[in-house]
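# what follows is a predicted protein model with its sequence.
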Amino acid sequence: MSTATADVSKRKAWVMAARPQTLPAGAAPVVVGVGVAVHAGVFALGPALAALVGALLIQIGTNFANDYYDAVKGADTDDREGFTRVTAGGLIEPAEVKRAMAATYGLAVVVGVYLVAIGGLPIVVVGLSGIAAGILYTGGPFPYGYRGLGDLFVFVYFGLVAVTGTYYVQAVATMPAVGTFPTTLPPGSVTAAAVTASLPAAGLSTAILVVNNVRDRETDMAAGKKTLAVYLGYTWSRVEFLAMVGMAYVVPVGFALDGAFGPWALAPLLSLPLAVSVSRTVLTETEGAALNPALERVGQTLFVHSLLFAAGLSLPQVL
């Protein structure tokens, strides 16, 4: 374990367990969903804020779940080069982390009640499946994060679902004829633009996981944790990284070529120097000393890209 020490306070340990450095990644897709909604004229403040709070709670709950299950399954060892895990490091008792996980997911459900009243059955399915996916990523008898499926989970839930779900609850909230608790997707509540706009967030979120798994590849192999990086090796994992990052910069060009969006959609390209800089590190390094800062920089790239993309989508409608 990289930095665990006996003198870490309980309060600091809980902050470490929540991993605040990951929260921009949880917020970024919601920001994009809001941008698409503003462009379409369906922005709704209440559902947007609830989607943001719910996304952050699910992110924190998943962080607690990963910390707990990786420790009890023996995946977090003293050789791991990543940020300190509080359960494996003995900073917080496993039972406490497990209770915190349940409480955080419980709060997400409470927030979700409001969104369910607006979005109905589709939000029930998305919310409960998202929580289940967060737990089963490293928990349960067959943790799919240990079988090379973690990248798919992140792409779907932290990209496609998060962006389109944020758009959906706002769109439905502005459709008076829909009423409370729709059981199907009302026409126009999920658009091709929303789905396409989710791809950059999906790609950059997945790129964060790729960096994490490249850094931990050797220790994961030793612990029997078969991430996609374990299966692919360093070269093809880096190809995956470049594909995910590259997609984030191709999609805005497609939007800019659409007359309904125009050149404002190119705003995310302002973040390209960040992406190029961190890519150089990921393409050449495997050690935690280099990849831990890179991990945070990819998260920063995701958040900046998402802010710029949301602004580029929104500005033509508000200027």
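That came through fine. Numbers count the residues shown, from 1 in each chain.

# going forward, measure contacts between C-alpha atoms and count neighbours the same way
Will do.

# from the contact counts, what lies against the helix or strand containing residue 33?
Here residue 33, judged by DSSP states H and E, is contained in helix 23-40. Counting contacts by 3 or more CA pairs under 8 Å, 6 or more residues apart in numbering; DSSP states H and E, helix 23-40 packs against helix 45-72, helix 162-173, helix 192-215, helix 288-318.

# tell me the angle the last one makes with helix 23-40.
For helix 288-318 against helix 23-40, the angle by axes from the mean of the first three to the mean of the last three CA atoms, to 10 degrees is 20 degrees.

# here's the one I want to compare it with:
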Amino acid sequence: MTQAQISQPKIKLWMAAIKPPMYSVAIMPVWVGTALAFAEKKVFDVTVFCTFLVGAILILAWENISNDVFDSETGIDKNKHHSLVNLTGNKQLIFWLGNLCLIAGLSEILAIAIWQQDPTVFGIVLVACGLGYIYQGPPFRLGYQGLGEILCFFAFGPLVVTAAYYSQTQTWSMTSLAASVIVGIPTSLILFCSHFHQVKDDIAAGKRSPIVRLGTAKGSQLLTWFTGSIFPLTLLFVLCGIFPVWTLLSWLSLPYAFKLCRHVQQNHHQPEKVSNCKFIAVKVHFWSCLLFGLGFMI
């Protein structure tokens, strides 16, 4: 596996390090929160939406970059040739590049707070950044204790969706909290799927990821329930009158959910074959959240 990674063209390693598809994790919570604001309050400030979107993407870039830095300190990425630190051989450069992304991203959110003369959105995003740091950063490294999925759920679910809604309306909404659950679950799903192919490296570095704790077989079974919960939950909220019926458009992403569960169940014990499952999870996340938000807009 390591030799195959080394032989890849440099451009492929760089693309794997940058992870462009993963940035839907930053985009979708902002989209859903904004769509819900439009549905409830009939407001849509394009400038605020675009500014928040850029800020969220930059902050996620910081998290991804800093995770490579922090992982390089534990040795867990020694076989990961698409790590930014391993590609450049310059940990300090990558560290400060990540900090620059964080400062730029927070500046975007701060601009919204200044325009609106309301620090609420900035405060919520700061809390989300704090969760992002304690996930992987020293001395906390809670991701190494198997808590990453929980932190991910709250950071990219309740916090960012609520902040995006508030940035448009300057009010609170219980519906946005319910919607944030539907966004948070598939976001955590991506992180959960990223563990299946690196069990040996995780164990060697002392990382007690959920897959290390459960084993790949039980992990694949939990994945099925985890993935499947998105759709009945959406239906439940529709039946309760919390979501409009059009949010059931998100069920059109079911083929990707079936593909993900089937792929992991068949290959959970084969690292090279299961390593791409997180990208299938990204498709589940992207399409379910895109169609979910579209349901609110309609």
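Sure thing, it's come through. No experiment lies behind these values; they were computed from the predicted model shown.

# quick revisit: the helix holding residue 33 of the first structure vs helix 162-173, what angle?
Here the directions of helix 23-40 of the first structure and helix 162-173 differ by 40 degrees (the same axes, to 10 degrees).

# who's in contact with helix 23-40 of the first structure?
Helix 23-40 of the first structure is contacted by residues 43, 48, 51-52, 55-56, 59-60, 158-159, 162-167, 170-171, 193-194, 197-198, 201, 205, 299-300, 302-303, 306-307, 309-317 when judged by CA atoms under 8 Å, 6 or more residues apart in numbering.

# pipe the helices and strands packed on helix 23-40 of the first structure into a markdown table and attach distance to residue 246 of the first structure and mean neighbour count per row.
Shown next, in a markdown table, are those (distance: least, CA to CA, whole Å; neighbours: other CA atoms under 10 Å):
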| stretch | distance to residue 246 of the first structure | mean neighbour count |
| --- | --- | --- |
| helix 45-72 | 25 | 23 |
| helix 162-173 | 19 | 28 |
| helix 192-215 | 8 | 25 |
| helix 288-318 | 12 | 21 |
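
# tell me which helix or strand comes right after the helix or strand containing residue 115 of the second structure.
If you go by DSSP H and E, residue 115 of the second structure is part of helix 91-116. Counting by DSSP H and E, the next helix or strand C-terminal to helix 91-116 of the second structure is helix 120-136.

# buried residues of that following helix, list them for me.
Within helix 120-136 of the second structure, the residues that count as buried by 16 or more other CA atoms under 10 Å are 120-122, 124-125, 128-129, 131-136.

# what residues in the first structure pair up with that helix?
Helix 120-136 of the second structure corresponds to residues 122-138 in the first structure, going by TM-score structural alignment.

# now the matching stretch: how far from the chain's centre is it?
With CA atoms, centre = their mean, to the nearest Å as the basis, stretch 122-138 of the first structure stands 13 Å off its chain's centre.

# out of everything not next to it in sequence, what's closest to the aligned residue in the first structure for residue 60 of the second structure?
Taking TM-score structural alignment, residue 60 of the second structure has residue 59 as its aligned residue in the first structure. Excluding the flanking residues, the one nearest residue 59 of the first structure by CA to CA, 6 or more residues apart in numbering is residue 26, at 6.0 Å.

# what about that neighbour, distance to residue 266 of the first structure?
Separation of residue 26 of the first structure from residue 266 of the first structure (CA to CA, to the nearest Å): 23 Å.

# who's more crowded, these two?
Neighbours per residue (other CA atoms under 10 Å) separate residue 26 of the first structure from residue 266, with residue 26 holding more: 27 against 22.

# list the contacts for residue 266 of the first structure?
Residue 266 of the first structure makes contacts with 252, 253, 255, 256, 309, 312, as judged by CA under 8 Å, 6+ apart.

# that one maps to what in the second structure?
Match for residue 266 of the first structure (TM-score structural alignment): residue 248.

# its match and residue 187 of the second structure, how far apart?
18 Å.

# quick check, residue 274 of the first structure in contact with residue 303.
No: Residue 274 of the first structure is beyond contact range of residue 303, at 11.2 Å (criterion: CA atoms under 8 Å).

# in contact with residue 58 of the second structure, which residues?
101, 102, 104, 105.

# any idea how far the counterpart of residue 198 of the second structure in the first structure is from residue 277 of the first structure?
When the first structure is aligned by TM-score structural alignment, residue 198 of the second structure is paired with residue 216. Distance of residue 216 of the first structure to residue 277 of the first structure, computed by CA to CA: 21 Å.
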